[in-house]
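Asker: I would like to see how this sequence folds:
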Amino acid sequence: MPRIVLRALQLLGVAWTLPNTVAGLLLGLIGLPFGAHVHVRGRELAIVFHDWPWGPGGAITLGNVILHTGESLDSPCMTYAHNAGHANEPSIVLADHERAHVYQYMVLGPLFLPLYLLCGGISARNRFERAADRYAGLGHGWWPW
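Answerer: Have a look, this model is predicted:
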């Protein structure tokens, strides 16, 4: 695919998921006075708030924003299937997993969250999480269907 076409599609995706991104930005900004700091990650096509002070640990993506409780997205993590005891899989890189979610948001826009919740929310059963783990492990396959 020509680079200009890819960039145009990315811009359309960014615009399509803008409501989700705005929600992520608002949550990220609320975390700044509590120790969060912000960076732009071009590879992830996302604004990342590191050291976000709330949550059980890890990261959550909202549009083109990633809220991360740790210091670096380049840290290893286990897949959802591994954590649930469904498979013995090697660790993946958190940035790769969250990048898959950014791509999913850019395609589905405002439909992402309702579909994500209908597919099981934050769990190993969720096809969105399985696809993000697959992408992080193999470098392809981020689409959940």
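Asker: alpha carbons only for contacts and neighbour counts from here, please
Answerer: Will do.
Asker: how about the strands in this structure?
Answerer: 37-41, 46-50, 59-62, 65-68, 76-77, 92-93 (DSSP state E).
Asker: from the chain's centroid, how far away is the first one?
Answerer: Using CA atoms, centre = their mean, to the nearest Å, the mean C-alpha position of strand 37-41 is found 14 Å from that of the whole chain.
Asker: list the contacts for the most centrally placed residue in the chain?
Answerer: Nearest residue to the geometric centre of the chain (CA atoms, centre = their mean): residue 98, 2.9 Å. Contact analysis of residue 98 by CA atoms under 8 Å, 6 or more residues apart in numbering lists 44, 59, 60, 61, 66, 132.
Asker: try 10 Å
Answerer: 44, 46, 59-62, 64-68, 73, 104, 129, 132-133, 135-136 (CA atoms under 10 Å, 6 or more residues apart in numbering).
Asker: one more sequence to fold, the one below, so I can look at both together:
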Amino acid sequence: MGTRWSSFRTAVNWVNGSTLAGLAVAALGGATRERGPDGVFVAGGYRLPVPAQPCFTVGSVVVTRRPAQWLLDPRRAELFTHEVRHVGQYALLGPLFLPAYLVACGWSYTLTGSYGCRNVFERHAGLSAGGYRELPLRPWAGRVRTALTRPPR
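Answerer: Here you go, the predicted model:
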């Protein structure tokens, strides 16, 4: 990610309101925020039970249940990069990101029983970097896929 993209992404997320929403969510969850690199805020100490993930992103705000410095530690660079990819997704979709993300969660859960492994947004952000793992399709979904990809006779 270059500085131009980072600056553009940050500005777009302010304009589309998603960063303001992220700061509000962080404040409602009792998180304290600090500036991270490339215009991203990291809000640590989030205390609400929803969502269940240890980290999540709203606009240019990455929220974590742990202290912000935990996520900013170089040993978690891969996880931080995963979350920053979501920041870019918010810049592209704006307020449509959250409903699109929820639909993708539903699709993934329907196919696999996991909200993340077939979620297009999590796949783009890097499944393993976000703590997700590949799971097989449910048996019915595998049969449908096989039927759809079978060459005609």
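Asker: ranking the strands of the first structure by burial, who's on top?
Answerer: strand 65-68 (a mean of 28; mean count of other CA atoms under 10 Å).
Asker: mean deviation of that one from the second structure?
Answerer: Once fitted to the second structure, strand 65-68 of the first structure is off its aligned match by 1.1 Å on average (mean CA distance after the TM-score superposition for the first structure).
Asker: same question for stretch 94-105 of the first structure.
Answerer: So stretch 94-105 of the first structure averages 0.6 Å relative to the second structure (mean CA distance after the TM-score superposition for the first structure).
Asker: matching residues in the second structure for that stretch?
Answerer: Under TM-score structural alignment, stretch 94-105 of the first structure corresponds to residues 79-90 of the second structure.
Asker: what's residue 50 of the first structure aligned with over in the second structure?
Answerer: Aligned partner of residue 50 of the first structure by TM-score structural alignment: residue 44.
Asker: ok, its match to residue 121 of the second structure distance?
Answerer: 23 Å (CA to CA, to the nearest Å).
Asker: likewise residue 27 of the second structure?
Answerer: For residue 27 of the second structure, the distance to residue 121 of the second structure - CA to CA - is 25 Å.
Asker: more neighbours: the two, which one.
Answerer: Ranked by neighbour count (other CA atoms under 10 Å), residue 27 of the second structure and residue 121 place residue 121 first, with 19 against 15.
Asker: so which elements touch the one helix or strand residue 148 of the second structure maps to?
Answerer: Counting by DSSP states H and E, the element that carries residue 148 of the second structure is helix 139-149. Counting by 3 or more CA pairs under 10 Å, 6 or more residues apart in numbering; DSSP states H and E, the packing neighbours recorded for helix 139-149 of the second structure are helix 97-112.
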